[in-house]
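Enquirer: Sequence plus predicted model, see below.
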Amino acid sequence: RLKQATFPIHKTLDTFDFTLTPSLNRNRFMTLAKGEFVEKKENVIFLGNSGTGKTHLATGLGTSLIQNGYKVKFITAQDLVEELLTANVELKLTAFEHKWLKYDVIIIDELGYVPFSKTGAELLFQFFSNRYERASVIITTNLDFTEWTSVFGNDKMTIALLDRLTHRSHIFLLNGESYRFRQSMKRIEEREGGRPRE
């Protein structure tokens, strides 16, 4: 199942430093990892700047869910849209969507980093609508909900999509300095013989 999930890198919740993100309730998060939200067909959405741990948390949550017996699949939003466009051209869209419904949870990473074409946005909207109250999604995005129109390009479609996605969702806001930036600075200071910043 871990191999089938196609995670880009192996991350677990144990290696995430919750003390760096006070807004995250660790206990609530560990409860999610047991999978009750999957049984209820609910979603999880991580919003925050680049480098704040969204993909780590999504992957760690996915890993825990796999250990609890669920089928999970990881894909970037851009790759998903490209696959949807290909399936649409080949007239295999229905079969494609049925294949993805076999997964209990789909992790869609980096929604909002690249705007989609009109057709791509419509197909992604249809994909989400097809899973609505049938199976869970975990989404990571660097955009506030008010900015999603810039990706989907249509106010009414964006409002309808957000209505479905947030209806039964656990939403986590991750703010603060980038973990990657913080780690890079620490390495530089250690290399130069200085003490890491507090």
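Expert: Nice, thanks for sending it over. Residues are numbered from 1 along each chain as shown.

Enquirer: alpha carbons only for contacts and neighbour counts from here, please
Expert: Noted.

Enquirer: Mind telling me what element the most centrally placed residue in the chain is part of?
Expert: With distances taken as C-alpha atoms, centre = their mean, residue 139 lies nearest the centre of the chain, 2.7 Å away. Using DSSP states H and E, residue 139 falls within strand 136-141.

Enquirer: before we go on, here's another structure to hold up against the first:
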Amino acid sequence: MQNINQQVNNQLSNLKLSGIRDALLQQYEQPNLYVEQSFEERLSLLLEHEITQRDQRKIDRLTRQAKFRVGGTLAQLNYGAARQLDKTQIRSLAQGEWLRLHQNILITGATGCGKTYLACALGQNHCQQGSSVYYFRLKELLEKMFLAQADGSYRKLINKLSSANLLILDDWGIRAINSSTTQ
């Protein structure tokens, strides 16, 4: 931080205000852009940068936590006639009223038609809105639950899953489930 004095830099670091530190450095590097702004205007810009950076870190954390199988986005959905996707319905799902009402959705279709992509795109969309999401292939989740029962962490896993705003279960019904994984 070449132009921020060490004391201010340390204080911003101790307070975990890296967004303000970065924005302050930018103001030092480009002083002509800010010369006619009042103290309050410059402070507001610093605070806005901090808020934006924190929001982005939250989205990044929620996205990593979800562990999506594919990096789908709703903007990249293919609405070709063969896909039979209704833009209005997708837009409605993206708004998340169903999620706020604690409703479920079931995405069905032939193998390879894009169900996983659509589920991950919806999940990514809800991460961007600040919702916590977990993505699991059903077989992997059942195995994880079985192992959690064995090692005593089952309750912790269930609490983690139930705290999520959205739980995506993929590949439901692809393989037969044996009796040991359902208990």
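Expert: Great, that's in hand. The model shown is predicted, which means the values in this text are computed figures rather than measured ones.

Enquirer: related to what we said a few turns ago, which residues touch the residue nearest to the centre of the first structure?
Expert: Residue 139 of the first structure makes contact with 44-46, 58, 107-111 under the criterion C-alpha atoms under 8 Å, 6 or more residues apart in numbering.

Enquirer: Let's see if you can find the most crowded of the residues you listed.
Expert: residue 107 (26 neighbours; other C-alpha atoms under 10 Å).

Enquirer: In the second structure, what sits opposite it in the alignment?
Expert: If you follow residue 107 of the first structure across to the second structure using TM-score structural alignment, you land on residue 168.

Enquirer: How about its match: what's its closest non-neighbour residue?
Expert: residue 135 (4.7 Å; C-alpha to C-alpha, 6 or more residues apart in numbering).

Enquirer: could you point out which element follows the strand holding residue 139 of the first structure?
Expert: helix 149-152.

Enquirer: circling back: show me what the residue nearest to residue 168 of the second structure lines up with in the first structure.
Expert: Residue correspondence to the first structure (TM-score structural alignment): residue 135 of the second structure is matched to residue 74.

Enquirer: what about the lengthiest helix in the second structure, distance to the chain center?
Expert: Scanning the second structure for the longest helix, with DSSP state H as the assignment, gives helix 39-66. The chain centre lies 15 Å from the centre of helix 39-66 of the second structure; the measure is C-alpha atoms, centre = their mean, to the nearest Å.

Enquirer: Report the buried residues of that helix.
Expert: 42, 45-47, 49-50, 53, 58-59, 62-63, 66 (16 or more other C-alpha atoms under 10 Å).

Enquirer: Which other helices and strands does that helix contact?
Expert: helix 18-29, helix 115-128, strand 133-137 (3 or more C-alpha pairs under 8 Å, 6 or more residues apart in numbering; DSSP states H and E).

Enquirer: Tell me the helix or strand right after the last one.
Expert: Secondary structure here is assigned by DSSP H and E; on that basis, the next helix or strand after strand 133-137 of the second structure toward the C-terminus is helix 138-151.

Enquirer: Check which element follows that following helix along the chain.
Expert: Assigned by DSSP H and E, the successor of helix 138-151 of the second structure is helix 154-163.

Enquirer: That next one vs the first structure, average distance?
Expert: Once fitted to the first structure, helix 154-163 of the second structure is off its aligned match by 1.4 Å on average (mean C-alpha distance after the TM-score superposition for the first structure).

Enquirer: tell me what whatever helix or strand comes next after that helix is packed against?
Expert: Sequence-wise, the next helix or strand downstream of helix 154-163 of the second structure (DSSP H and E) is strand 166-170. Judged by 3+ C-alpha pairs under 8 Å, 6+ apart, the packing partners of strand 166-170 of the second structure are helix 115-128, strand 133-137.

Enquirer: and the ones you listed as TSV, adding distance to residue 146 of the second structure?
Expert: Below are these laid out as TSV (distance: least, C-alpha to C-alpha, whole Å):
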stretch	distance to residue 146 of the second structure
helix 115-128	24
strand 133-137	14
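
Enquirer: most neighbours per residue, which of those?
Expert: Compared across those, helix 115-128 shows the largest average neighbour count, a mean of 23 (mean count of other C-alpha atoms under 10 Å).

Enquirer: Run the chain-centre distance for that helix.
Expert: That offset, for helix 115-128 of the second structure, works out to 9 Å (C-alpha atoms, centre = their mean).

Enquirer: helices or strands up against that helix?
Expert: helix 39-66, helix 87-95, strand 133-137, strand 166-170.

Enquirer: Between these, which one is closest to residue 127 of the second structure.
Expert: Nearest to residue 127 of the second structure, of all these, is helix 39-66, at 5.7 Å by C-alpha to C-alpha.

Enquirer: Now do the closest one and strand 166-170, the angle between them.
Expert: Relative orientation of helix 39-66 of the second structure and strand 166-170, computed by axes from the mean of the first three to the mean of the last three C-alpha atoms, to 10 degrees: 30 degrees.
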